[in-house]
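Chemist: Sequence plus predicted model, see below.
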Amino acid sequence: MKNSVIRVSIGARVTGGDQEVRDLISNPSLFVATDSVDFATQSLLRKQDGQFEIAALTGDLSVVMGNGLTSESQNDLKKIEFSGPGIYPIRIESLINKVVRANVTSFVNRVDLSTRIEPMPVNLLVTLDSTNTLQLDGSHVISELTREKISQLVSLLELDGPLVSTQVSPQVIDGLSKSEKPADQELLLRLTNAISKTNLIATSYLAFDPSGASQTQHEKEFNALVELGQSTLSSRFTSNVAVSDVWIARTPLDQFGVDLLAKSGYRSIIMLPAAGAALGSFDNTARPYRLVSGAKTVSLFVVDPTYVPQLGETKNSSFIAASAIAAQLLAQRSKIESDGGTPSLKRTVLTTQDGAVLNSNLIHEILLILKRVPQQISIQTLSDLPEPRQDAYKPDLRVKDISQFEIRMKNIDLLRADLNKLNSTLDQNSNTWGIWNERLMVMSSDTLTKTQREEFATQTRNELKSLRTAVTLEEGTTFTFGSRKSQLRLDLKNSSNEDLTIQVKVESPKLKLDRSMAVIEVPANGSNELVINAVALSNGLFPVGVRIFTADGSSQLGKKIEISARVNAIAGLGQVVTGVALLLLLTWWAAHFRRKYRTQVSDESRVLRSDA
């Protein structure tokens, strides 16, 4: 198009550090051109995708925007004057008839390679945070949001895995492996391959606040979750040994939390934005920090909050956004040096608000740019963090409110105590224990909602109640004794799917029992008969109480069951009848002998009278 030109303008060198770069981006009117050159649009070459290729000389430095120059374009290079090494804003404008139709502002980094300079360490951290996948029925479901986060993470690691430090939630990995969806299994395979290329950081199985754990005496649970997290990652990602002495804090820490982490072997702490915000605002998060626990000193690194929203950008051009972030880092390094500091002693940690990869293309572009300036920026991983400096700044830690954590763990401990009452009744190898233990663990997670936690608790208590009342005896049953000695035959029925070992106690003031207590196993969905020998102490109909307990007798299962015993033969009646019969017989014989004796005496008297 005639009268159409592309104008390239250079601004004054940035001297105000990364803040000046951000000001130029947010307020384009601050840009003041110090030099510019125009290129007739008709004379510019185009790439296959339609983009223009522009080349300009800067003394002994060629600034090439594009993938290179053709032999024809090298014959007509124009020159832009710089005032020395540094970061410069550059504006590219499209003009038609001297009217600006479009423009974009970016930055150029000019380096004097003949001068030795110290690079500033930069860490790029990406994480996959903990989220629940467990359902009430024991299955595992991956949400669409989590699936998208995993996909973005995989896309980045496949391109730049060795340059970033990665932390993935073992809980999510475990849930992904247990998902029944084929797409999730394919995603897990991609993730496994991608993880093999990166610097993997270990973490606890799920989110569990170390500050809350320390203050509520749940250190044992915290360490168990850490060990479970490490074993989950090592069993899944066998080709990658995770770094285990770096703790990535998502929520604020207090001294109790730091003490537990130091005791558990952590040497460095990285604070994500939400955790770092509790420390207050800092003029420079790149400076060295430290935390102290007794005789131990722990390195502290705080994510720079100024880069957080930029790394979450998903709408604008990834290249333009990446150029702006790279320019800020380079300007930050230059400012440290110009102020008399040592860039190599500073460290900038880059990540998003929660560490998730929101735009893998943006991070890839940032790394492409930073890889071209190794003299100024050293891209490092968390596996090579320096030892804590004793002269580093020690921030004050605020006391953390752990009231919600305390309530949560108290409720979980009460539920666990109720479940453990069945230790002697329910076989320890039963799958039910595994289901309950997994639920209790998930319920302790910091990321679980109150509603989800209540649903798990209700489901578990309903299952517990069902087992506690599973073994029954038909109430109202009447046993008939036909003699003094007889037997109580208790037909115990189990309506659950578990074999249950119980203790049965029988009591009645009218019965003498050979045993008032017995332990018996009742098979799942079956029955078993308990036989107790009894001696009736009286006749008639009287109550018999039956109580069912756990096998160790520590907890009653269900309510007391009332049955009856009917005795038709009185105890000792046979002896009484026999005694009466004998007495009657003796009385008869006595009367018989008496009559016989009287008759004999009467006869003798008559004889005597006759003789006389």
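Modeler: On my side now, so go ahead. Numbering: from 1, shown residues only.
Chemist: from here on, contacts and neighbour counts on C-alpha atoms
Modeler: Noted.
Chemist: mind checking how far the longest helix anywhere in the chain is from the chain centre?
Modeler: Scanning the chain for the longest helix, with DSSP state H as the assignment, gives helix 573-611. With Cα atoms, centre = their mean, to the nearest Å as the basis, helix 573-611 stands 102 Å off its chain's centre.
Chemist: Now do the contacts for the residue positioned nearest the centre of the chain.
Modeler: By Cα atoms, centre = their mean, the chain has its centre lying nearest to residue 206, at 1.8 Å. By Cα atoms under 8 Å, 6 or more residues apart in numbering, the contact list for residue 206 reads 130, 131, 169, 170, 171, 225, 229, 442, 445, 446.
Chemist: same thing but 10 Å
Modeler: When contacts are counted by Cα atoms under 10 Å, 6 or more residues apart in numbering, residue 206 is found next to 129-132, 169-172, 222, 225-226, 228-229, 441-442, 444-447.
Chemist: any idea how far it is from residue 532?
Modeler: 52 Å (Cα to Cα, to the nearest Å).
Chemist: cool, residue 611 as well?
Modeler: In terms of Cα to Cα, residue 611 sits 80 Å off from residue 532.
Chemist: Presented hereafter is structure B, for comparison with structure A:
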Amino acid sequence: MDRLRRASGAVLIVLGVTCSLLGVLPHQTSAANAAVVAPIDVRLVAQNFNVLAGTQFRFTVGVPDAAVRNQLEQDTTTTLRITAFAPVITQEQVRSITAGVEPVGQLTVADLQLIQLARTETNNYTAFLSTTARTNSLRLTKDGVYPIQISFMQNGQPVSKLTTFVNFFNSAIETARLPIAIASSVTTPLALAPNGSIAISDATRKQLADLAQSLEGGAAPLSVQISPQILDGLARSTQPVDIDLLARLQTAFANHDLLRASFVPFNPSSAQRTSRVNDFQQLSKLGDQILELRNGEKNISPNVWFSNVLIDVDGAALLNTSNVHTVVLTPDAAEKIGTLDNYAKPYRISNDVALRTTDPVFAKTLSNNQINPVITACSLAAELLTQRQEVVDSGGVVSSNFVILTTTSGAPINTALLAPLAVAIDRAPQLRLRALSSLPRANSEATLVDVPRSNGVDVSVAGKAIDSLADELASTSLMLPPDASQLATWPTSRLAMLDDRLSSDEFALYFKGFRNQLRLLRASVKVPESLSFTLGGRESDLRLQLRNDAAVDLTVSVEISSAKLQFPNEDRIVTVPANGAIDLVIPVVARASGRFPIEVVLYTPDGLVQAGQRVQLTARVAAIAGLGLVVSGAAALVLIAWWLSHWRAKRRKSAAQKHPAIG
């Protein structure tokens, strides 16, 4: 059989990755009858990666197919074989075995009948093996990282194979520990809808619930960057599920490392080059405020910036103005920089800002969907241990290294892989799980890297468009009382539109939606149309009704004009109650009588922006009292003059008829 295994070694190497992950071993043909035993699918469900001498090894395996489980249990020759091999001492050895190369130097073997295995509630099998007993044990003596093979055997032949690793040590006394940070960035769509409402999708809620679950896994601290805008959205949402989710996240954050982020993604390199520094600073400040509010009693570290886009010299200069001394790039963001000599060492973007990133090999493994995530986690932990040992063997200082683990894009690691990996690192006496924000500042000896100019989105396009709303926003805000919610939400909405992920069409929707919010509020105060007023004299009062349809008190400036009416030259600033009305009494001096139009225009309190439509009303002025007396007096004098003239003429005629000369 050994000769046959060596003969088929080349085939096993080619198929190794698939076989190791699937727990499937290509059948080895019997020399006697060439019969083929069908391979079976077996998963490593759990194991204790770190094993202290004197304790037990624990391996839990599962057979997903119930029919195969029954067949194994009915075959009396079935055993579970666990084999330990000579310890590995380099990363390359770990990667080679993980890829399917057979480990060498068999040390000890334990064969267990199925009856000797513990059965879990989910029909998995757990093997407990002593480190010291004569039977049912793996008797290891020296500290090291050991490859372990787990196989189901039938008739002495393997029908499955899993290869994992254990970290065996004789003393739990801490040695020089390699610091390791596990980091991720959670990006979600904008919680803010174009109309200003909060709209969080079920997909986003699941993404955040998965994050909460991973943070609740036990090992800490994990480093996570989450967009502040989604936390703000959860806080402003009226949905109970969102309120509960925010509370759950806040509780989880208390044990972990919350990383800085701008309110929405905004490329600092582009901001620096296009003179949008103020936009970035506002977004950064708002992001810090929201994160501090949701991070409990801990303070957010300002010194580390985790980025999934390339940060060049321009971006580093801008970040440095807000106390950032280290930029950590995801492998995707760092791709254009090229390969680095040592991913555990710091480099420099500039004299003031250091650069770190993740080993792309680690990142690729962490990004892939793993069929056997427990095996992957143990393989990664084994690599980290051998990486530490290589530093020690070369005479280096372990603590001066710092390993960062993340996916290629920075997206969260799958929880099924993250949980066993974090526990394996956290419980290894040679490793230390650290917060990414605890990265030490790089010294001047760190190598300066030639970072190519980033070619991200031009953030000035959106910035300039939003600038055009500044005066309108400021004037409209003056209509509101000091405690109005819009005074908090409008500036936030304006900044949300700077999200550099928005396409031009998406930005147009948000821009139009925000402007409509301002216009709708201004249009909430109305003057009833088609009104007619009757003024009874030269001096009178015009009673003008203003109605407010908004749910908040609004203040407006009222301007009124008419060619035939004279109004006092004064500012008319009026506050109209929410969902109510008020009568504005305006003194009027009429210049003539009759019917003529009055124009009423409402403005923001500063008089700069019109609120609503111009309204034309009608005023009817009756005969003016003073002018009537004059006319009446004149008419009376005319009448009296006519009467006197008529009376005198009549007397002269009568006198003439009585004259003696006539008689």
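Modeler: Everything's here; your move. Source: prediction; values computed, not measured.
Chemist: Tell me the helices and strands packed up against the helix or strand hosting residue 412 of the first structure.
Modeler: Under the criterion of DSSP states H and E, residue 412 of the first structure resides in helix 403-420. Helix 403-420 of the first structure is packed against helix 210-215, helix 431-443, helix 450-468, with contacts defined by 3 or more Cα pairs under 10 Å, 6 or more residues apart in numbering; DSSP states H and E.
Chemist: Looking at these, spot the one closest to residue 33 of the first structure.
Modeler: Closest of those to residue 33 of the first structure is helix 210-215, at 53.1 Å (criterion: Cα to Cα).
Chemist: Tell me roughly how far that closest one lies from the second structure on average.
Modeler: Superposing on the second structure and averaging over aligned pairs (mean Cα distance after the TM-score superposition for the first structure), helix 210-215 of the first structure comes out at 3.8 Å.
Chemist: Quick one: distance of that helix to the chain centre.
Modeler: Here the centre of helix 210-215 of the first structure is set off from its chain's centre by 15 Å, with Cα atoms, centre = their mean.
Chemist: From the rest of the structure, what touches the helix or strand following it?
Modeler: Counting by DSSP H and E, the next helix or strand C-terminal to helix 210-215 of the first structure is helix 219-236. With contacts defined as Cα under 10 Å, 6+ apart, helix 219-236 of the first structure is touched by 168-171, 173-174, 177, 188, 192, 200-214, 218, 237, 240-244, 257, 260-261, 264, 441, 444.
Chemist: Give the PyMOL command for selecting the buried subset of the residues you listed.
Modeler: In PyMOL, this line selects whichever of the contacts of helix 219-236 of the first structure come out buried by 16 or more other Cα atoms under 10 Å:
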select buried, resi 168+169+170+171+173+174+177+188+192+200+201+202+203+204+205+206+207+208+209+210+211+212+213+214+218+237+240+242+243+244+257+260+261+444
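Chemist: just the helices in the stretch 101-250 of the second structure please.
Modeler: Using DSSP state H, counting those that start in this stretch, the helices of the stretch 101-250 of the second structure run over residues 202-215, 228-236, 240-253.
Chemist: Can I get these in JSON lines including distance to residue 627 of the second structure?
Modeler: Formatted as JSON lines, the helices of the stretch 101-250 of the second structure follow (distance: least, Cα to Cα, whole Å):
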{"stretch": "helix 202-215", "distance to residue 627 of the second structure": "76"}
{"stretch": "helix 228-236", "distance to residue 627 of the second structure": "65"}
{"stretch": "helix 240-253", "distance to residue 627 of the second structure": "71"}
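Chemist: right, and those - which one's nearest residue 651 of the second structure?
Modeler: Across the helices of the stretch 101-250 of the second structure, closest to residue 651 of the second structure is helix 228-236 (Cα to Cα), at 100.2 Å.
Chemist: What lines up with residue 306 of the second structure in the first structure?
Modeler: Aligning on TM-score structural alignment places residue 306 of the second structure opposite residue 248 in the first structure.
Chemist: A helix includes its match, no?
Modeler: No: checked against DSSP: H, G, I helix; E, B strand; the rest coil, residue 248 of the first structure lies outside a helix; its state is strand.
Chemist: who touches it in this structure?
Modeler: With Cα under 10 Å, 6+ apart, residue 248 of the first structure has these contacts: 125, 127, 167, 201-203, 268-272, 275, 301, 355.
Chemist: Which of those are conserved in the second structure?
Modeler: Contacts conserved in the second structure for those, using both residues aligned by TM-score structural alignment, their matches' Cα atoms under 10 Å: 125, 127, 167, 201-203, 268-272, 301, 355.
Chemist: Just those: which are in strands?
Modeler: Taking DSSP state E as the definition of strands, these contribute 125, 127, 167, 268, 269, 270, 271, 301.
Chemist: how much space between the last one and residue 463 of the first structure?
Modeler: Residue 301 of the first structure sits 46 Å away from residue 463 of the first structure, taking Cα to Cα as the criterion.
Chemist: likewise residue 608 of the first structure?
Modeler: Counting by Cα to Cα - residue 608 of the first structure and residue 463 of the first structure are separated by 105 Å.
Chemist: Of these two, give the one with the bigger neighbour count.
Modeler: Per other Cα atoms under 10 Å, whichever of residue 608 of the first structure and residue 463 has more neighbours is residue 463, with 15 against 9.
Chemist: Does the more buried one touch residue 415 like I think?
Modeler: No: using Cα atoms under 10 Å, residue 463 of the first structure is not in contact with residue 415, being 12.0 Å away.
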